[in-house]
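# the following block contains a protein sequence and its predicted model.
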Amino acid sequence: MSVLFETSLGDIVIDLEVESCPKTCENFLKLCKMYYYNLNAFFNVSKDFLAQTGDPTATGTGGECIWSYIDKSSPRYFTPELVPKLKHTHKGTVSMAIAPALEDGTKGGCGSQFFITLADNIDYLDGRHAVFGHVVEGFETLDKLNDVFVDDQGRPFKDVRIRHVVILDDPFPDPPGLIQPPSSPTRPPDNSTRIAEDEDPLATLPEEEEEERRRQAAARASALTLEMVGDLPFANVRPPENVLFVCKLNPVTRDEDLELIFSRFGTIMSCQVIRDKKTGDSLQYAFIEFDKREQAEQAYFKMQNVLVDDRRIWVDFSQSVARLNNTWSNNPKMGSRMGGGRGEREEGGRRSGYGGRDDLEETSRYRGSGGGRGRGDDYGMVFDLGDRDDRPRKRRSRSRDGERDGRKRKLSRSRSPPPRDRNKRSSRSRERQRSRR
């Protein structure tokens, strides 16, 4: 009766002493059938001595027999089967670790932990632990396990795990209540902080890839900072893929000109040349929003470095999320107010829209809720120039200070001397001139 262990260092095949140790072999096989040993770590490795595993907690204090695993009211351990003729004579001997009795009254015995010897003639273990199998294939794997680097507690710095267990032959019927899981576990049962068994600590990436990863990490940190200060609605926001940024424009180029030129690539939802807020002069860049991403990509490839109004323009995909930030608030209670129906709605009690979608794509977020051109279609930039005629004029409210200022003006006017008569002034000047003569 054999079992195949697929470890991170290689495969190991174990033959079991079914006739000599039936209870121990039954416990071992049924635990293998329940995927109990899958992703367990070798938590204690002593060079030229043994390698211990079978504890899901990887601490040396966990584990239980199959009967306790099925029924928690059953004892945690079972009585070990110590057979005098089975000794730790050869390398690759497999034995169950016998736990001592605990202070709370729990009797000692065999649970789930077992170990494999890594050298010959280890007489010290004879009579202390129950031998129930031998390694018949995979001695090169044992050599690799014997050479791993460990700490002062015998735990490998890099995890060595049992990836999968295959039962080649099982002569025992299943005990009552045993139900095999549908699949093997995907996560280790212990919270290991060691180097993962599939990770290479000495592996180095190319310089370009390392630089790219550093830039991505820096970008994530910057985005998180901007989210904290309120400049971004959330850190993982990304710009739309259907909006183009066009720069190096001629100051005389108008919105209508760009819309006419780019309309041959598809339906344009909005086209706006950004202008100075005070003077209305063009800042020589614009945003063009297409209905579909494919249309924006085609315009990007075709219009790069094209001559428009005696200027070679530069076209790129927009990286601005300013418009998105205008419709979001970091306060959850203000989300429905700020959304205003522009890209955010309620579906079945769950908020959807930008935050409810992974791709964060909504073409309407760059247009006003009215759907028409005008102030609702601008991009919320610092230098946007809206329709001045449509702006509401502020009414001057007469405050108390204003009334006081008016009274001061009237008082100053009343105290000023009255204007002189021009005719009297001209006659006096004539008399003075005659007297001088």
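Happy to help now that I have it.

# all contacts plus neighbour counts: C-alpha atoms, from now on.
Fine.

# how about the strands of the stretch 301-437 of the chain, start to end?
Remark: strands assigned in the stretch 301-437 of the chain by DSSP state E, counting those that start in this stretch are 307-308, 311-312, 314-317, 344-347, 350-353.

# check the secondary structure at F245 for me.
At F245 the chain is in strand, as set by DSSP: H, G, I helix; E, B strand; the rest coil.

# that one contacts Y285, doesn't it?
Yes. With contact defined as CA atoms under 8 Å, F245 counts as touching Y285 (7.3 Å).

# okay, these two: which has more neighbours?
Neighbour count, other CA atoms under 10 Å: between F245 and Y285, Y285 has more, with 20 against 17.

# what about the closest residue to that one other than its chain neighbours, how many residues nearby?
Leaving aside its chain neighbours, Y285 sits nearest to C247 (4.0 Å; criterion: CA to CA, 6 or more residues apart in numbering). By other CA under 10 Å, 18 other residues sit near C247.

# distance of C247 relative to M303?
Going from C247 to M303 by CA to CA, to the nearest Å gives 12 Å.

# try R400
Note on R400: its distance to M303, by CA to CA, is 60 Å.

# just how off-centre is stretch 89-103 within its chain?
44 Å (CA atoms, centre = their mean, to the nearest Å).

# span of it from start to end?
33 Å.

# ditto for stretch 93-108
Start-to-end, stretch 93-108 (CA to CA) is 22 Å.

# repeat for stretch 149-159
Using CA to CA, first and last residues of stretch 149-159 are 10 Å apart.

# for that stretch, which positions count as buried?
Neighbour-count burial for stretch 149-159 flags V150, G154, R155, P156, F157, K158, D159 (criterion: 16 or more other CA atoms under 10 Å).

# over to stretch 99-117?
A99, K107, G108, G109, C110, G111, S112, Q113, F114, F115, I116, T117.

# second one coming, line it up with the first:
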Amino acid sequence: MSVLFETSLGDIVIDLETDACPKTCENFLKLCKVYYYNLNAFFNVSKDFLAQVGDPTATGTGGESIWSLIASQGGPSTPRYFTPEFVPRLKHRQRGTVSMAVAPAVGDEHKGGCGSQFFITIGDNIEYLDGKHAVFGHVVEGFETLDKLNDVFVDQDGRPLKDVRIRHVEILEDPFEDPPGLVIPDSPPVKPPDNSTRIAEDEDPLETMPEDEAEEIRRKKAAQASALTLEMVGDLPFANVRPPENVLFVCKLNPVTRDEDLELIFSRFGKIMSCQVIRDKKTGDSLQYAFIEFDKREDAEQAYFKMQNVLVDDRRIWVDFSQSVARFNSQWSNNPKMGPPLARGGRGRARGGFGGRDDLEETRRYRDQSSRAGSDYGMVFDVPDGERRHRKTRSPSPRRRERSTERPRRSRSPRPRRRDDDPERDRRRRGSRDRQPKDSRNRYEHRR
């Protein structure tokens, strides 16, 4: 009576002592039949000692007998463990001995016994386990697998750092009838029963991939990180946004080419939703590329194939599908003639501000105005208008403030000329004074 275990390190064939240990072998075979051991991990491996498996939780505290499993599915109440079968002639003397792990009794309610956990010895002459754990089989094939299992790297608890699992169990011969209430699943499980965070049993941490594939993965991760950053600052509506498939990117344009010229040329392929030549924000000069948005993707594809390298205004244009997602914000360019961004309902910088924050835009505008006005503010911060106006002036004295409240300030506008003022008469008066004799002027001054 044999069982084949297909593990991630190789195959192991176990011969069972069905005559000496019938109850233990029946429990073991029926658990194998219901795929109980499939995808179980070896959770305790001690070098030159043993390798333990059979706990679905991979903690060393789980597992139950086949009769307890049937009871949990709706059968009659049955204890979790059954009484172990100790046979004096079956000892832990040779490497590859298969033995059921016996759980100790805890108090009066929890009685010890055998459940589903078993171990395989990977060392010779471990006789001090005799009488403590019940031997019920021996490994007859797969000793090279035991050598690999003995050399695995484990942590401080004896758990392999890389999972070693039982992938499949094949019963070669079963002499026992199925117990009442046994339900056999239609297919083996496809997911491990435990929540392992170790290296997967089918994963090679030292495996290297070709340089081109590794470079492609690095570029993809870098693109994802950049997209996430642009989403955080508001330049992208969301990180996983895809460029529209109905928008063409046209470059190498002549600077004299206008929006209406391109729209007229490309309109023969279908309805155009928008056509815009991107221009410099300050000078308004063409940057010699444009975006053309069609109503249908098929029209954009047709224009892409037909307009490549076509002569437009003495220039060979280049046409490609757009990779920009700026259209999702509000518009393709930042042309101030297109209207206020807030009215267009855009996001990010199209709405004003930096990253969608209007306060940062306000401080930037204030900084620019201060630099144009010759202000010596070195930091960007908000200053109240009154404080900004009187920061460099001395506060008026109390007497001056009182005087200013009593009477209004005199106007500095020039005195209006009276109607009877005669410029010629004034000129004659000034001339007559200049022609007075010198002595008469001296007498007058002396008299004063």
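It's in. These numbers come from a predicted model, not from an experiment.

# rewinding a little: the residue nearest to Y285 of the first structure matches what in the second structure?
Using TM-score structural alignment, the partner of C247 of the first structure in the second structure is C251.

# so who does that match touch?
By CA atoms under 8 Å, 6 or more residues apart in numbering, C251 of the second structure lies in contact with Q288, Y289, A290, I317, W318, V319.

# now, among these, which is nearest to Q94 of the second structure?
Taking CA to CA as the measure, Q94 of the second structure lies nearest V319 of the contacts of C251 of the second structure, at 76.7 Å.

# relative to S333 of the second structure, how far out is the nearest residue to that closest one once chain neighbours are set aside?
Leaving aside its chain neighbours, V319 of the second structure sits nearest to V250 (4.6 Å; criterion: CA to CA, 6+ apart). Separation of V250 of the second structure from S333 of the second structure (CA to CA): 14 Å.

# these two: who's more crowded?
Just comparing V250 of the second structure and S333: by other CA under 10 Å the higher neighbour count belongs to V250, 22 against 18.

# re earlier: export the strands of the stretch 301-437 of the first structure to a markdown table and tack on mean neighbour count and distance to D170 of the first structure?
Output for these, formatted as a markdown table (neighbours: other CA atoms under 10 Å; distance: least, CA to CA, whole Å):
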| stretch | mean neighbour count | distance to D170 of the first structure |
| --- | --- | --- |
| strand 307-308 | 14 | 79 |
| strand 311-312 | 16 | 78 |
| strand 314-317 | 19 | 63 |
| strand 344-347 | 15 | 54 |
| strand 350-353 | 14 | 51 |
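
# select, out of those strands, the one closest to G406 of the first structure.
Using CA to CA, these put strand 344-347 closest to G406 of the first structure, at 50.8 Å.

# so which elements touch that closest one?
strand 350-353 (3 or more CA pairs under 8 Å, 6 or more residues apart in numbering; DSSP states H and E).

# kindly name the residues of the second structure that line up with the strand it packs on.
Going by TM-score structural alignment, strand 350-353 of the first structure lines up with nothing in the second structure.

# who touches the lengthiest helix in the first structure?
When the first structure is parsed with DSSP state H, its longest helix is helix 207-229. Identification of contacts with helix 207-229 of the first structure by CA under 8 Å, 6+ apart yields L232, P233, F234, A235, N236.

# and what of stretch 20-35 of the second structure?
When contacts are defined by CA under 8 Å, 6+ apart, stretch 20-35 of the second structure is touched by residues 16-18, 37-38, 65-67, 84-85, 87, 116, 136, 169-171, 174, 176, 178, 183-185, 188-189.

# so which of these belong to strands?
Members of the contacts of stretch 20-35 of the second structure lying in strands (criterion: DSSP state E): L16, S116, F136, V169, E170, I171.

# and the gap between the fourth one and F136 of the second structure?
Put plainly, it is V169 of the second structure. 17 Å.

# and P192 of the second structure? What does it align with in the first structure?
So P192 of the second structure corresponds to P188, using TM-score structural alignment.

# one more: F321 of the second structure?
Checking TM-score structural alignment: F321 of the second structure goes with F317.

# its match contacts F245, doesn't it?
Yes. In this structure, F317 of the first structure is within contact of F245 by CA under 8 Å, at 5.5 Å.

# what's the nearest residue to D15 of the first structure if we skip its chain neighbours?
S2 (4.4 Å).

# OK, contacts around that neighbour?
V13, I14, D15, L16, I167, L168, D169.

# make a PyMOL selection of the buried ones in the residues you listed.
The buried residues among the contacts of S2 of the first structure can be selected in PyMOL (16+ other CA under 10 Å) with this line:
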select buried, resi 13+14+15+16
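
# how many neighbours does the residue nearest to P181 of the first structure when sequence neighbours are not counted have?
Among residues not flanking P181 of the first structure along the chain, M34 sits closest, at 6.3 Å (CA to CA, 6+ apart). Other residues within reach of M34 of the first structure, judged by other CA under 10 Å, total 19.
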